[in-house]
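Student: I'd like to go over a predicted model; first the sequence, then the structure.
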Amino acid sequence: MFYFDPTMIILIPGIILAMWAQSQVSSTFNKYSRVRSFNGLTGAEVARSILDSAGLFDVSIEQVRGSLTDHYNPRTKVLALSEDVYSSTSVAAIGVAAHEVGHAIQHNEKYAPLLIRNAIVPVANFGNYFSWILILIGIFFAATNLMYLGIVFFLAVVIFQLITLPVEFDASRRAIVQLEGRNLLIGDEINGAKKVLKAAAMTYVAAAANAILQLIRLLAIVSRNDD
């Protein structure tokens, strides 16, 4: 079957990297979730403090279900913090909350990579779904043009994943600057937050690597069928 052809081997390094990254973020977050911050502030309180200091009084904070489901919605200006972060006083929770505030600050400052990423989200979602449909139809009807069109659509997914990297790394940098500069975390707590954010960043690196490997696989499939 198509999904079990030899080109699947190309994806193995990315799958291994993704599994490792996920295990790292889970173990690191769990470790520092058990380390309570000296100041005793919750993730939500730290987020509110940084937002207010940046003049982002119009950004609201809400609690959402799930674990590590934290995100910032630039359309509604809502900072969504997971149950593990919102009311927790742990170093891990504060680090994650500050990271999401970093995205709100990026949005307020019109940080170019964030604007580009937000702009291509619809195209990336469309490409991720329809690229495979076009390639499968192209293979079935031996239509090379359709297969290459599918690859063009999938390029949007790769670009999205690549542009996500500077967005996420910059948000983490902003988070550490705020936490350290405003003494929201002190001493070894800062190092703990850095480790949590670094582990989380590796999941985005893994996602980008998998997108690139998938692109290489698609090119291999098209080249094989073109022959």
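Tutor: Noted; the coordinates are in hand.
Student: contacts, neighbours, all on C-alpha from now
Tutor: Noted.
Student: Check the protein and tell me which residue is nearest its centre.
Tutor: The centre of the chain sits closest to residue 204, judged by C-alpha atoms, centre = their mean, with a distance of 5.0 Å.
Student: would you say it is within a helix?
Tutor: Yes. The assignment for residue 204 by DSSP: H, G, I helix; E, B strand; the rest coil puts it in a helix.
Student: what separates it from residue 75, distance-wise?
Tutor: In this view, residue 204 and residue 75 are 22 Å apart by C-alpha to C-alpha, to the nearest Å.
Student: For the residue nearest to the centre of the chain, which non-adjacent residue is closest in space?
Tutor: Spatially, and ignoring its direct neighbours in sequence, residue 204 is nearest to residue 165 (6.4 Å; C-alpha to C-alpha, 6 or more residues apart in numbering).
Student: picking that back up, which residues are in contact with the residue nearest to the centre of the chain?
Tutor: Shown in contact with residue 204 (C-alpha atoms under 8 Å, 6 or more residues apart in numbering): 161, 164-165, 168.
Student: Kindly report the same for residue 109.
Tutor: Residue 109 sits next to no residue when contact means C-alpha under 8 Å, 6+ apart.
Student: Okay, strands next: where are they in the protein?
Tutor: Ranges of strands in the chain, per DSSP state E, are 60-64, 71-73, 78-82.
Student: any chance of those in JSON lines, with distance to residue 88 and mean neighbour count too?
Tutor: Below are the strands of the chain laid out as JSON lines (distance: least, C-alpha to C-alpha, whole Å; neighbours: other C-alpha atoms under 10 Å):
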{"stretch": "strand 60-64", "distance to residue 88": "12", "mean neighbour count": "17"}
{"stretch": "strand 71-73", "distance to residue 88": "16", "mean neighbour count": "18"}
{"stretch": "strand 78-82", "distance to residue 88": "10", "mean neighbour count": "23"}
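Student: Okay, one more to line up with it:
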Amino acid sequence: MSYYLLMILLFGVSMLVQAYLSNTYGRFSKIRNARNLTGADVARLILDENGLAHVPVERVPGQLTDHYDPLKKVVRLSETNYDVPSLAAAAVAAHEVGHAIQDKIGYPALVLRARMLPALQLGANFGPLLILAGLFLNVAGLFWLGIIAFAAAVLFHLVTLPVEFDASRRALASLYQRSYLSANEVGGARSVLTAAALTYVAAFAIALAQLVYFLGMAGGRRD
């Protein structure tokens, strides 16, 4: 029963974090930066400064669909962030360029995360199914295979944290040191990136709680 209460609590916290991100992003997306730089402008400037002139910046539909594609070497910004000169757009664009810089220098956590991606997809999708199948069929090998697969997905979430935190650190440094944002404006950008980072922390906490529960089920089987 305590596990279910914990999961309800964690999912509740996750919803609050998402609401906080939406509110924070919405607030700073309405505030123009003093230099009138769109997200596309910021991304292009920081990319060029870091020897990444070959990396294009593309517009994609949706909201907060921004990402860096390490396979195609392209920064993609959602329509609002691409076109609007807001504090939020500058923060998000600089963050995604942070991932491009990580890719260029071979940032260890990013390299590890990329190698783990197949394991995440398999573990997240099939781990719980294998665990339940092992329980119902009373096949220990199948059960533990599911545990290992899901543990890989949890590890992926853990590795994601330093990747995201480092990209935000690089983003804020670039925005401030190159005077794309003033000292006061950087505070708003930090708020946006902190809110986004909390979503990754919440995702890891939920995945970890699920893994602990599954391991508890393993103890119950032995008893």
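Tutor: Here it is on my side, so go on. For clarity, every value in this text was computed on a predicted model and none was experimentally measured.
Student: Now the TM-score, please.
Tutor: The TM-score (TM-score structural alignment, normalised by the length of the second structure) is 0.96; 223 aligned residues with a C-alpha RMSD of 1.3 Å.
Student: Map the residue nearest to the centre of the first structure across to the second structure for me.
Tutor: Aligned by TM-score structural alignment, residue 204 of the first structure pairs with residue 200 of the second structure.
Student: quick revisit: show me the contacts of residue 204 of the first structure that map onto helices.
Tutor: Under the assignment DSSP state H, the contacts of residue 204 of the first structure contribute 161, 164-165, 168 to helices.
Student: all helices of the second structure, in order?
Tutor: Taking DSSP H, the helices of the second structure run over residues 2-28, 39-49, 79-83, 87-105, 108-137, 140-177, 183-222.
Student: sorry, back to before: pick the one among the contacts of residue 204 of the first structure closest to residue 103 of the first structure.
Tutor: Residue 103 of the first structure lies nearest to residue 168 out of the contacts of residue 204 of the first structure, by C-alpha to C-alpha, at 8.1 Å.
Student: what's the spacing between the residue opposite that closest one in the second structure once aligned and residue 22 of the second structure?
Tutor: Taking TM-score structural alignment, the alignment pairs residue 168 of the first structure with residue 164 from the second structure. To residue 22 of the second structure, residue 164 of the second structure is 18 Å away according to C-alpha to C-alpha.
Student: quick one, which of those two is more surrounded?
Tutor: Higher neighbour count among residue 164 of the second structure and residue 22: residue 164, with 21 against 15, using other C-alpha atoms under 10 Å.
Student: Could I get the contacting residues of the more buried one?
Tutor: With contacts defined as C-alpha under 8 Å, 6+ apart, the neighbours of residue 164 of the second structure are residue 197.
Student: and it, how far is that from residue 145 of the second structure?
Tutor: 29 Å.
Student: and what of residue 174 of the second structure?
Tutor: From residue 174 of the second structure across to residue 145 of the second structure, the span is 44 Å (C-alpha to C-alpha).
Student: Who has more neighbours out of the two?
Tutor: The neighbour count for residue 174 of the second structure versus residue 145, taken as other C-alpha under 10 Å, is higher for residue 174 (21 against 18).
Student: That one pairs with which position in the first structure?
Tutor: Matched by TM-score structural alignment, residue 174 of the second structure corresponds to residue 178 in the first structure.
Student: cool, and residue 188 of the second structure?
Tutor: Counting by TM-score structural alignment, residue 188 of the second structure lines up with residue 192 in the first structure.
Student: Now do the contacts for its match.
Tutor: Shown in contact with residue 192 of the first structure (C-alpha under 8 Å, 6+ apart): 32, 91-92.
Student: Go again with 7 Å.
Tutor: Shown in contact with residue 192 of the first structure (C-alpha atoms under 7 Å, 6 or more residues apart in numbering): 32, 91.
Student: and if you look at the one 5 residues further on?
Tutor: Taking C-alpha under 7 Å, 6+ apart as the contact definition, residue 197 of the first structure lies against 95, 172.
Student: Chain neighbours aside, what residue packs nearest to the equivalent of residue 89 of the first structure over in the second structure?
Tutor: Applying TM-score structural alignment, one finds that residue 89 of the first structure aligns to residue 85 in the second structure. Nearest in space to residue 85 of the second structure, with sequence neighbours left out and distances taken as C-alpha to C-alpha, 6+ apart, is residue 38 at 3.7 Å.
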